[in-house]
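*Asks:* pasting the structure only:
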């Protein structure tokens, strides 16, 4: 039996001062808006990855607060972790080779279908929007043990 191989992806739900949510539209999924994010690189913690991906895709610096959900796409072997994060600084500046559009939108349960047309992305975004409870998250180094980050 071989060792399973999965892709680990991260994304974040971030709002501005007007409580608008930052969404992106990628070239390969241009039928829908989605939360900014991407794949975790080898040796990178989840919180580092979401900060890096968010900055690369949008030009915005964020501070992860906690995890709103963990999701699995068994067909493609993708595990996706969604963070709730705070806007820290920056202006929207997209990477045109990856991101087609990015903008803050007034998103709520009544209009979400206008923006997010894929059901798995909609459920993740609704969970983050509702943020009824954030799950703890820890990143560790081992040998010796060193707690790098804990979000609650």
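*Replies:* Arrived safely. Predicted, not measured: the structure shown is a model, and the values here were computed from it. Numbers count the residues shown, from 1 in each chain.
*Asks:* CA only for contacts and neighbour counts going forward, please
*Replies:* OK.
*Asks:* from what I can see residue 67 touches residue 50, true?
*Replies:* No: between residue 67 and residue 50 there is no contact under C-alpha atoms under 8 Å: 11.1 Å.
*Asks:* Give me the common contacts of those two.
*Replies:* Common neighbours of residue 67 and residue 50, counting by C-alpha atoms under 8 Å, 6 or more residues apart in numbering, are residue 83.
*Asks:* the more surrounded of the two?
*Replies:* Comparing residue 67 with residue 50 by neighbour count (other C-alpha atoms under 10 Å), the higher total belongs to residue 50, at 28 against 25.
*Asks:* want to compare, so here's the second one:
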């Protein structure tokens, strides 16, 4: 079986597990073309069993939202999350990534975002792989925050959301406001 077929099936199966556990979610589909070096790095990860990435919109009992700023985008705030580790489901990835990036433990309550991305090699458009990015809603089970992961500049609770949000949490805010 080709890498494209294996990653397509892995993404399909994981999305099916998530929908069974958390309910239906609209799935954005996107195709991107990566330069050969970037595609090669993604191919290596996919061959090891990497599925994509996951994060969570974490709310505490006071109704505050947990957000982080990263070195790569220091002027915007996003949900804590990170890359999938082979052998775990994306729900496990989200819980682990929240804990590693912020020190906060959480319970996932629902799935609100899914993007199935097809990645094409710019040097050979017949070479493709698939990945999944998901975002959960979650309830904090602890509240002490510490920016713990490499590249995380700051992690904190917000009662009033900042103006500059990354794309996915900004979409959530816009969708919830409708």
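*Replies:* Yep, it's here. These numbers were taken from a predicted model, which means no experiment stands behind them.
*Asks:* What distance do you get for residue 137 of structure 1 to residue 82 of structure 1?
*Replies:* Look at residue 137 of structure 1 and residue 82 of structure 1: by C-alpha to C-alpha, to the nearest Å, they are 11 Å apart.
*Asks:* higher neighbour count, these two?
*Replies:* Remark: of residue 137 of structure 1 and residue 82, residue 82 carries more neighbours, 26 against 15, as counted by other C-alpha under 10 Å.
*Asks:* Can you tell me the closest non-neighbouring residue to the more buried one?
*Replies:* Computed as C-alpha to C-alpha, 6 or more residues apart in numbering, the closest residue to residue 82 of structure 1 that is not its neighbour in sequence is residue 11, at 5.0 Å.
*Asks:* Skip ahead from the host helix or strand of residue 126 of structure 2 and say which helix or strand is next.
*Replies:* For residue 126 of structure 2, the host element (DSSP states H and E) is strand 124-140. The element immediately downstream of strand 124-140 of structure 2 (helix or strand, assigned by DSSP H and E) is strand 152-158.
*Asks:* in structure 1, what residues pair with that next one?
*Replies:* Per the alignment by TM-score structural alignment, strand 152-158 of structure 2 matches residues 99-105 in structure 1.
*Asks:* So which residues make contact with the matching stretch?
*Replies:* 15-16, 20-27, 30, 57-58, 92, 94.
*Asks:* Residue 37 of structure 1: which of those is nearest?
*Replies:* Nearest to residue 37 of structure 1 among the contacts of stretch 99-105 of structure 1 is residue 57, at 7.5 Å by C-alpha to C-alpha.
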